[in-house]
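In: I need the structure of the sequence given here:
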Amino acid sequence: MPAAYAIAHLRESRPHPDVIEYLERIQATLDPFQGRFVIHGGRLEVIEGTWPGDVVLIGFPDAGRAREWYASPAYQEILPLRTNHIEGDVILVEGVGPDYDPVQRADALRAADPGYSAGG
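Out: Coordinates of the predicted model:
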């Protein structure tokens, strides 16, 4: 199974004591599911489009554990500490395995489109 990630795009973050408490408590909710921060509000350079806000990336061994973490009573208990003060979007997404080849993906997309013809 490929790794999975929780990705948050946090906009309009405002300092608040609840957010500090959330930060102090979140790792304990991740530990039982082997979740770890990969990116947590690091310096961001926009090279295409716009990106207002910060990004958080949390890695998990697989999608099942990512879903279990988000639904866990421990995480649900602290979630309002963040959501009441920071606007944002959160997604769970599966990664790709070590043997991923984008050429194979292109071939599959080409094969799925009966109207595709090379060159036009």
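
In: okay, CA-based contacts and neighbour counts for the rest of this
Out: Noted.

In: Helices of this structure, start to end?
Out: For the chain, the helices defined by DSSP state H cover 17-30, 63-71, 73-83, 102-112.

In: Verify the stated contact: residue 9 with residue 58.
Out: No: the criterion here is C-alpha atoms under 8 Å, and residue 9 misses it with residue 58 at 12.0 Å.

In: Out of the helices of the chain, which one sits most buried?
Out: helix 63-71 (a mean of 18; mean count of other C-alpha atoms under 10 Å).

In: Show me how far it is from its chain's centre.
Out: 12 Å (C-alpha atoms, centre = their mean, to the nearest Å).

In: if I pick the closest residue to residue 68 other than its chain neighbours, what's in contact with it?
Out: Leaving out its chain neighbours, the residue that sits closest to residue 68 by C-alpha to C-alpha, 6 or more residues apart in numbering is residue 33, at 7.5 Å. When contacts are counted by C-alpha atoms under 8 Å, 6 or more residues apart in numbering, residue 33 is found next to 60, 65-66, 68-69.

In: and those residues, which two are the farthest apart?
Out: The largest separation in these, counting by C-alpha to C-alpha, is between 60 and 68 at 10.5 Å.

In: Please provide the structure for the following sequence as well, for comparison with the first:
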Amino acid sequence: MTAYVLGHLRPQPPLHDDVFTYMERIQATMDPFGGRFIVHGETPDVREGTWEGDLILLEFPDIDSARAWYDSPAYQEIKHLRADHIPGTIMLVDGCGPDHDSAAMAAGIRAAVAQQG
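Out: Below you'll find the predicted structure:
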């Protein structure tokens, strides 16, 4: 199942030269794990709640590939180039798959809650 890496980054202009080096090198760290950018540095059109910063969304074939990329020596070598200069949060998450049914999910959660109550 497809997995994603979500980054909520809050860059402080002007960007440090290390950040540009990170941007130039990151794709090469993702390639061996089948990773690709879906969203890169876009500021979301916020409709509910608040958001400060940029959204980064990477896609990997599965969660094991995403974890292997993040933990890889190649990525760990460059991670500090971003992290030292841009605060943010990075998360790895499984996708829900093409057959996801939110109504069935709600029914299952509702049944579990009813059994507890």
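
In: Mind putting the helices of structure 1 into TSV with distance to residue 45 of structure 1?
Out: Shown next, in TSV, are the helices of structure 1 (distance: least, C-alpha to C-alpha, whole Å):
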stretch	distance to residue 45 of structure 1
helix 17-30	24
helix 63-71	27
helix 73-83	24
helix 102-112	25
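
In: Could you say which one of those helices comes nearest to residue 3 of structure 1?
Out: Among the helices of structure 1, helix 63-71 comes nearest to residue 3 of structure 1, with 6.8 Å by C-alpha to C-alpha.

In: which other residues reach that closest one?
Out: Here helix 63-71 of structure 1 has contacts from 2-6, 29-30, 33-35, 60, 75-76, 92-94, using C-alpha under 8 Å, 6+ apart.

In: if you set the cut-off to 10 Å instead, what comes out?
Out: 1-6, 29-35, 58-60, 72, 75-77, 79, 92-95 (C-alpha atoms under 10 Å, 6 or more residues apart in numbering).

In: What's the PyMOL syntax to select whichever of those residues are buried?
Out: With 16 or more other C-alpha atoms under 10 Å as the criterion, this PyMOL line picks the buried residues out of the contacts of helix 63-71 of structure 1:
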select buried, resi 3+4+5+6+29+30+33+35+58+59+60+75+92+94+95
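
In: Keep only those of the contacts of helix 63-71 of structure 1 that are in strands.
Out: 4-6, 58-60, 92-94 (DSSP state E).

In: from the residues you listed, which two are the most distant?
Out: 58 and 94 (11.8 Å).

In: if we can go back for a sec, I'd like to know which of the contacts of residue 33 of structure 1 is nearest to residue 23 of structure 1.
Out: Of the contacts of residue 33 of structure 1, the one sitting nearest to residue 23 of structure 1 (C-alpha to C-alpha) turns out to be residue 69, at 15.5 Å.

In: how much space is there between that closest one and residue 83 of structure 1?
Out: 16 Å (C-alpha to C-alpha, to the nearest Å).
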